[in-house]
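S.K.: Whatever this is, show me its structure:
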Amino acid sequence: MKIICIGRNYVAHAQELGNAVPDEPVIFMKPKNALLTPGNPFYYPAFTNELHYECEIVVRICKNGKFIHPSQAHHYFEEVTLGIDFTARDVQDKLKKKGLPWEKAKAFDQSAAIGEFVPWESLHDPNNIHFTFFRNGEQVQEGFSNLMLYPIHQIIAHVSEYFTLNIGDLIFTGTPAGVGECVVADRFEGFLEDRKLLEVEIK
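M.R.: You can find the predicted model right below:
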């Protein structure tokens, strides 16, 4: 099982971090040990002093595929949820300044939290998924999938040019603006449309 992540997929988020808007999907990976499944707490890593949350739509691949055409991408996933791409921002900033990979900042244990999956066909508007994300009861992020630079079908097609997609692979599709720092005892909740799918507490 692979965890494939797309960076800078919303213009406002790229701008809030001072990054250029990409001319193709930015891809990075997380290992299986990064997965944090529903009902489990997240433990604040000792190696960072600036942990950030990034909430995003996550799709689960249901069919093996390679060189998938965008028009056929909808056949390769059936379920969707919300996830948190936890990021050690201070570590990432140091690595970026040196031109080094981001794995230490993005791919550590438990850094890919996911919620409960729901069928894609059950969504009110699959072409424009709406989600909200709350920190300690206060809304901090809101996303609409039609604001993605690269929609889900394009992401699947692009990723499959480089990596064979396998059943069970997860794709984190990028975060909107509003990312921020989190601390011990924070409680996060993510709602896809009107359904709470994600709940994570920082220990």
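
S.K.: C-alpha from now on. contacts and neighbour counts both.
M.R.: Fine.

S.K.: got the contact list for residue 145?
M.R.: Contact analysis of residue 145 by CA atoms under 8 Å, 6 or more residues apart in numbering lists 127, 128, 129, 130, 151.

S.K.: hmm, 7 Å instead?
M.R.: The contact partners of residue 145, by CA atoms under 7 Å, 6 or more residues apart in numbering, come to 128, 129, 130.

S.K.: Centre-most residue in this structure?
M.R.: Taking CA atoms, centre = their mean, the centroid of the chain lies closest to residue 172, which sits 3.4 Å from it.

S.K.: Please tell me how far it sits from residue 185.
M.R.: Distance of residue 172 to residue 185, given as CA to CA, to the nearest Å: 25 Å.

S.K.: What's the end-to-end length of stretch 61-81?
M.R.: 12 Å.

S.K.: Off-centre distance for that stretch?
M.R.: 17 Å (CA atoms, centre = their mean, to the nearest Å).

S.K.: Repeat that for stretch 101-112.
M.R.: Offset of stretch 101-112 from its chain centre (CA atoms, centre = their mean): 12 Å.

S.K.: Would you mind listing which of the contacts of residue 145 are buried?
M.R.: For these, a neighbour count by 16 or more other CA atoms under 10 Å gives the buried set as 129, 130.

S.K.: Let's compare: structure for the following, please.
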Amino acid sequence: MPRNSTASTALAAEALQVTPVFIDIVGSGRQFPVRRVYCVGRNYLAHIREMKEGDERDPPFFFQKPTDAVMTDSRVPYPTLTDDFQFEFELVVAIGSEASAVSPDTALDHVFGYAAGLDMTRRDRQRECNKRGLPWEQGKSFDHSAPCGPIHPVAKVGHIRSGALNLSVNGAVRQDSVLEKMIWNVHEIVSELSKQYRLLPGDLIFTGTPEGVGPVQRGDRLVGRIEGLAPLQVEIV
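M.R.: Below you'll find the model as predicted:
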């Protein structure tokens, strides 16, 4: 057999061993297969000010995490290549139907449901990337960087347009805000993102975090709550 055929066979075998990512759907016994993970950067004014990076007059923007960064396990490994591992708690939107250049008026028709999620960040690496004008991959797009709770279908909870969002670390509240403070709300996020990418069922959108972000250490326990959704509880290990 030619050497390239052997290599192709080996690669195909490895591909078959890749485990798809699924998130439980509340009250259904079914799971949501994750296709892509989008994130919104700088979507809360107070967070822009606390980070002291970027112009608060600029609109939010999008970046991505790899699909297998999503994890539903409650034990989040402390990553390599950082001494400043930080939490960013936020609302997650799950897309249920194809959306391409949709208007804000119809954007919510494409939302399947909502969840609570964490955009875990290697802050030292992110700041280095900012200083050097490089993409954020080292700071944002690494293994286990997107813990996500179960998805609540719109059919069960309606659209999450407002409500409290807070996160505690070892019982002490660190982030405490409301969804109404988002610069782009959900229908604007979906509309804007659909102009840049064709959204498909299985896509997740992490909608940005409010102020109060900070570092965690091994052994810390995080509990994030968004009004109307199941809490997200993780331990850093």
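
S.K.: Fetch the TM-score of the aligned pair.
M.R.: The TM-score (TM-score structural alignment, normalised by the length of the first structure) is 0.94; 202 aligned residues with a CA RMSD of 1.6 Å.

S.K.: which residues of the second structure does the longest helix seen in the first structure align to?
M.R.: Counting residues, the longest helix in the first structure under DSSP state H turns out to be helix 152-162. Helix 152-162 of the first structure corresponds to residues 186-196 in the second structure, going by TM-score structural alignment.

S.K.: compared with the first structure, how much does the matching stretch deviate?
M.R.: Here stretch 186-196 of the second structure, set against the first structure after superposition, deviates by a mean of 0.5 Å using mean CA distance after the TM-score superposition for the first structure.

S.K.: In a helix, residue 32 of the second structure, correct?
M.R.: No - with DSSP: H, G, I helix; E, B strand; the rest coil as the criterion, residue 32 of the second structure is located in strand rather than a helix.

S.K.: number of nearby residues for it?
M.R.: Counted with other CA atoms under 10 Å, residues neighbouring residue 32 of the second structure total 20.

S.K.: Also residue 93 of the second structure?
M.R.: The number of residues packed near residue 93 of the second structure is 26, by other CA under 10 Å.

S.K.: That one contacts residue 116, correct?
M.R.: No - judged on CA atoms under 7 Å, residue 93 of the second structure makes no contact with residue 116 at a distance of 8.8 Å.

S.K.: Would you mark the buried spots in stretch 32-48 of the second structure?
M.R.: Neighbour-count burial for stretch 32-48 of the second structure, counted by 16+ other CA under 10 Å, picks out 32, 34-48.

S.K.: Around residue 76 of the first structure, count how many other residues there are.
M.R.: Per other CA under 10 Å, the neighbour tally for residue 76 of the first structure reads 20.

S.K.: quick one: the aligned residue in the second structure for it from residue 41 of the second structure, how far?
M.R.: Matched by TM-score structural alignment, residue 76 of the first structure corresponds to residue 110 in the second structure. According to CA to CA, residue 110 of the second structure stands 21 Å off from residue 41 of the second structure.

S.K.: Kindly report the same for residue 60 of the second structure.
M.R.: 6 Å.

S.K.: Now for the residue lying closest to residue 68 of the first structure once chain neighbours are set aside: which residues touch it?
M.R.: Leaving aside its chain neighbours, residue 68 of the first structure sits nearest to residue 157 (4.9 Å; criterion: CA to CA, 6 or more residues apart in numbering). Residues in contact with residue 157 of the first structure, defined by CA under 7 Å, 6+ apart, are 67, 68, 69, 70, 73.

S.K.: Buried ones among these?
M.R.: Buried by 16+ other CA under 10 Å: 67, 68, 73, out of those.

S.K.: So which of the residues you listed sit within helices?
M.R.: Per DSSP H, these never map to helices.

S.K.: quick one: which of these is nearest to residue 203 of the first structure?
M.R.: Checking these against residue 203 of the first structure with CA to CA, the nearest one is residue 73 at 38.0 Å.

S.K.: In contact with the closest one: list those residues for me.
M.R.: Per CA under 7 Å, 6+ apart, neighbours of residue 73 of the first structure: 153, 156, 157.

S.K.: The second structure: helices as residue ranges?
M.R.: Taking DSSP H as the criterion, the second structure carries its helices at 3-16, 45-51, 104-107, 123-132, 137-140, 154-157, 186-196.

S.K.: which residues in the first structure does stretch 92-99 of the second structure align to?
M.R.: Per the alignment by TM-score structural alignment, stretch 92-99 of the second structure matches residues 58-65 in the first structure.

S.K.: Buried ones in the matching stretch, by neighbour count?
M.R.: Here stretch 58-65 of the first structure shows 58, 59, 60, 61, 62, 65 as buried, counting by 16+ other CA under 10 Å.

S.K.: Any chance of these in a markdown table with distance to residue 192 of the first structure as columns?
M.R.: Formatted as a markdown table, these follow (distance: CA to CA, whole Å):
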| residue | distance to residue 192 of the first structure |
| --- | --- |
| 58 | 11 |
| 59 | 12 |
| 60 | 15 |
| 61 | 19 |
| 62 | 20 |
| 65 | 27 |
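
S.K.: From residue 102 of the first structure, how far off is the equivalent of residue 128 of the second structure over in the first structure?
M.R.: Correspondence of residue 128 of the second structure to the first structure, assessed by TM-score structural alignment: residue 94. From residue 94 of the first structure across to residue 102 of the first structure, the span is 9 Å (CA to CA).

S.K.: Which one of these two is surrounded by more residues?
M.R.: In this view residue 94 of the first structure and residue 102 are compared by other CA under 10 Å, and residue 102 has more residues nearby, 19 against 13.

S.K.: which residues touch residue 110 of the second structure?
M.R.: 95, 96, 97, 98, 99.

S.K.: Actually, residue 126 of the second structure.
M.R.: 136, 138, 139.

S.K.: Translate the last one into the numbering of the first structure.
M.R.: In this case it means residue 139 of the second structure. In the first structure, residue 139 of the second structure lands on residue 105 (TM-score structural alignment).

S.K.: hang on, isn't its match packed against residue 93?
M.R.: No - if you go by CA under 7 Å, residue 105 of the first structure and residue 93 don't touch, sitting 8.8 Å apart.
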